[in-house]
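*Asks:* here is my input; please provide its structure:
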Amino acid sequence: MEKKTARIEAFSDGIFGVAITLLAIEIGIDEYQQPTNLSLWNKIVEKWAEYFTYFNSFATVLLIWMGHHKILNKIWRANHWVILLNGLVLLFVVLFPYPTKLVGNFIDTEAINTAVGFYTGFTGLIVLTMLLLNLGIIGDRGKIINPEKNLEWFFSQIKQQMVAVLVYGIATIIAFYAPYIALSITFMMWIFWAIVTKDTDDEE
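*Replies:* From the prediction side, this is the model:
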């Protein structure tokens, strides 16, 4: 059977690239009156929150892209519903710079709880859309390449995504009481995603 996912893969990769680019564009220091070397260094240091959220969000998007790449690599074709569900994933991915900027701008203010809660909740929504995409794919197993092997991988991913959605939901609640702990949870999820996005095909 001929693989017919080249267009959706190319479109998706482009959207992921745009999302990562937008994350970087948000970082910067506006011009100000009478700048000096010392004052500029101070302003660079003051931006620490933006640096942290950028790297955190970059890693998140990168690892989600890795999982997304493996998903599309395991199917022959994408039907109407899979294309729509894939579009839903891309919708939230390309909007990820928005909650990222909120954390960078408000982490040192009294609005930190809302900013971090929105960030963790939004990250959970991205994972939820990936979960829906996987469910849409296994709903028509004829599109899966080598289903005897890959169907098990899809079920494993679904279980792990359900756990991740729960973790991000808990982190969102924690954000309103201990925002830095909530952010730390999103940071530690890098390790989780780095492990669960790996499969035996990586070693071939």
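*Asks:* only C-alpha atoms for contact and neighbour calcs from this point on.
*Replies:* Fine.
*Asks:* report the secondary structure state of Ile195.
*Replies:* helix (DSSP: H, G, I helix; E, B strand; the rest coil).
*Asks:* any idea which element Phe155 lies in?
*Replies:* For Phe155, the enclosing helix or strand under DSSP states H and E is helix 147-175.
*Asks:* packing partners of that helix?
*Replies:* helix 112-138, helix 179-196 (3 or more CA pairs under 8 Å, 6 or more residues apart in numbering; DSSP states H and E).
*Asks:* how near is the residue nearest the centre of the chain to Glu152?
*Replies:* Taking CA atoms, centre = their mean, the centroid of the chain lies closest to Val61, which sits 3.8 Å from it. Using CA to CA, to the nearest Å, we find Val61 at a distance of 24 Å from Glu152.
*Asks:* what do you get for Ala24?
*Replies:* Ala24 is 37 Å from Glu152, by CA to CA.
*Asks:* who has more neighbours, these two?
*Replies:* Between Ala24 and Glu152, Ala24 has the larger neighbour count (other CA atoms under 10 Å), namely 15 against 11.
*Asks:* which secondary structure element contains the residue nearest to that one when sequence neighbours are not counted?
*Replies:* Using CA to CA, 6 or more residues apart in numbering and skipping residues adjacent in sequence, the residue nearest Ala24 is Tyr54, 7.0 Å away. Using DSSP H and E, Tyr54 sits in helix 48-73.
*Asks:* which elements pack onto that helix?
*Replies:* Contacts defined by 3+ CA pairs under 8 Å, 6+ apart place helix 48-73 against helix 6-25, helix 97-106, helix 179-196.
*Asks:* could you redo the last one with a cut-off of 6 Å?
*Replies:* Judged by 3 or more CA pairs under 6 Å, 6 or more residues apart in numbering; DSSP states H and E, helix 48-73 is in contact with helix 97-106.
*Asks:* give me every residue that touches Leu133.
*Replies:* When contacts are counted by CA atoms under 6 Å, 6 or more residues apart in numbering, Leu133 is found next to Leu85.
*Asks:* against Phe154, how distant is Leu135?
*Replies:* Distance from Leu135 to Phe154, counting by CA to CA: 8 Å.
*Asks:* equivalent analysis for Ile173, please.
*Replies:* Note on Ile173: its distance to Phe154, by CA to CA, is 29 Å.
*Asks:* report the buried residues of stretch 148-168.
*Replies:* The neighbour-count check on stretch 148-168 (16 or more other CA atoms under 10 Å) flags Asn150, Leu151, Trp153, Phe154, Gln157, Ile158, Gln160, Gln161, Ala164, Val165, Val167, Tyr168 as buried.
*Asks:* compare with the first, here's sequence two:
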Amino acid sequence: MALRMKTLATLSLIASLAPAVAFSQSCTVAQVSQEFSYEDTFNSSGSALGDAYAVFQQDRFYVNQQGRLDPNDKPDPIMVNREARANYGQAIRAYMNANGMGDMPAQVLVGSQYTVEIEACGSQDNPSIRVLSMRMGGDIEDDSWELELEYREAELAEWELEREYREAELADWEQRLNQREADLNQWERQLSEWDRRLSDMQYNLEQSD
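*Replies:* Model prediction:
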């Protein structure tokens, strides 16, 4: 009897652990290859996307749902419905926020290729998704600094354009100031000439008296 009770207890323990084991086995690690074109920065209604994470999500719609692939795009078996793609977008957003790139604009991605390693758990209809690593190109590594470097370079280029614009604006103002000074000098010379003529006229009038 004691042996039977011990056996039943063991079977009960195994049964209680079975859901946890099954859940861990339902997780899948996958690599998502994405290339972004200008068209990927617009949603299916034609509205421009402002955030980079939304472009990652939208690209999966065009690739998996519409079969519209850029040269380095590859379909994946996970982002095959709206819920999964939305979860992927939020996972990308969380990863970018954690790496200081939460404010990356969508336009920075155009012409770039990324490989994203993800872990998807749960049902295929609505999986929980976590980004493990992300990098440019085809090799998967946890080199998030390269993504940040690209963003900072794009940000620097934007600052350079702003600086050039301000320098051009300053040069225009300096040109206007120089023109005003030249006009003022001309007016002063003209005023001096009028004063001289007035003095001559007054002198001539006094001599005639």
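*Asks:* quick TM-score on the pair, please.
*Replies:* After superposition, the two chains reach a TM-score (TM-score structural alignment, normalised by the length of the first structure) of 0.29; 93 aligned residues with a CA RMSD of 5.2 Å.
*Asks:* separation between Pro147 of the first structure and Thr21 of the first structure?
*Replies:* Going from Pro147 of the first structure to Thr21 of the first structure by CA to CA gives 35 Å.
*Asks:* how about Tyr98 of the first structure?
*Replies:* Counting by CA to CA - Tyr98 of the first structure and Thr21 of the first structure are separated by 13 Å.
*Asks:* quick one, longest helix in the second structure?
*Replies:* Assignment by DSSP state H gives helix 144-208 as the longest helix of the second structure.
*Asks:* what's it packed up against?
*Replies:* Partner elements for helix 144-208 of the second structure (3+ CA pairs under 6 Å, 6+ apart): none found.
*Asks:* one step back: and the helices and strands packed on helix 147-175 of the first structure, which is most packed in?
*Replies:* Stretch with highest mean neighbour count among those: helix 112-138 (a mean of 22; mean count of other CA atoms under 10 Å).
*Asks:* return the distance of that helix from the chain's centre.
*Replies:* In terms of CA atoms, centre = their mean, to the nearest Å, the centre of helix 112-138 of the first structure is found 8 Å from the chain centre.
*Asks:* angle of it against helix 179-196?
*Replies:* Angle of helix 112-138 of the first structure versus helix 179-196, following axes from the mean of the first three to the mean of the last three CA atoms, to 10 degrees, is 20 degrees.
*Asks:* surely Leu132 of the second structure and Ile118 touch.
*Replies:* Yes: using CA atoms under 6 Å, Leu132 of the second structure is in contact with Ile118, at 5.2 Å.
*Asks:* so for these two, which residue has more residues nearby?
*Replies:* Neighbours per residue (other CA under 10 Å) separate Leu132 of the second structure from Ile118, with Ile118 holding more: 21 against 18.
*Asks:* relative to Leu88 of the first structure, how far out is Leu22 of the first structure?
*Replies:* Note on Leu22 of the first structure: its distance to Leu88 of the first structure, by CA to CA, is 18 Å.
*Asks:* please apply the same query to Ile185 of the first structure.
*Replies:* Going from Ile185 of the first structure to Leu88 of the first structure by CA to CA gives 25 Å.
*Asks:* how about the helix holding Tyr54 of the first structure: buried residues?
*Replies:* For helix 48-73 of the first structure, the neighbour count (16+ other CA under 10 Å) marks 49-54, 56-65, 67-68, 70-73 as buried.
*Asks:* do stretch 85-96 of the first structure as well
*Replies:* Leu85, Asn86, Gly87, Leu88, Val89, Leu90, Phe92, Val93, Val94, Phe96.
*Asks:* quick check: the third one vs Glu46 of the first structure, distance?
*Replies:* Right, the one you point to is Gly87 of the first structure. Shown here: Gly87 of the first structure relative to Glu46 of the first structure, a distance of 37 Å by CA to CA.
*Asks:* for the second one, same thing?
*Replies:* To Glu46 of the first structure, Asn86 of the first structure is 38 Å away according to CA to CA.
*Asks:* specify the angle between the helix or strand containing Lys43 of the first structure and helix 48-73 in degrees.
*Replies:* Here Lys43 of the first structure sits within helix 37-46, counting by DSSP H and E. Orientation note: helix 37-46 of the first structure sits at an angle of 40 degrees relative to helix 48-73 (the same axes, to 10 degrees).
*Asks:* one step back: any idea how far the helix holding Tyr54 of the first structure is from the chain center?
*Replies:* Distance, centroid of helix 48-73 of the first structure to centroid of chain: 5 Å (CA atoms, centre = their mean).
*Asks:* against which helices or strands is the helix or strand just after it packed?
*Replies:* As assigned by DSSP H and E, the chain's next helix or strand after helix 48-73 of the first structure is helix 80-94. With contacts taken as 3+ CA pairs under 6 Å, 6+ apart, helix 80-94 of the first structure sits against helix 112-138.
*Asks:* tally of neighbours for Arg180 of the second structure?
*Replies:* 12.
*Asks:* separation between it and Leu170 of the second structure?
*Replies:* Computed with CA to CA, the distance linking Arg180 of the second structure and Leu170 of the second structure is 15 Å.
*Asks:* could you do Val131 of the second structure as well?
*Replies:* Using CA to CA, Val131 of the second structure is found at 46 Å from Leu170 of the second structure.
*Asks:* more neighbours: which of these two?
*Replies:* Comparing Val131 of the second structure with Leu170 by other CA under 10 Å, the one with more neighbours is Val131, at 22 against 12.
*Asks:* just give the closest residue to the more buried one, not the sequence neighbours.
*Replies:* Nearest residue to Val131 of the second structure, sequence neighbours excluded (CA to CA, 6+ apart): Ile118, at 4.4 Å.
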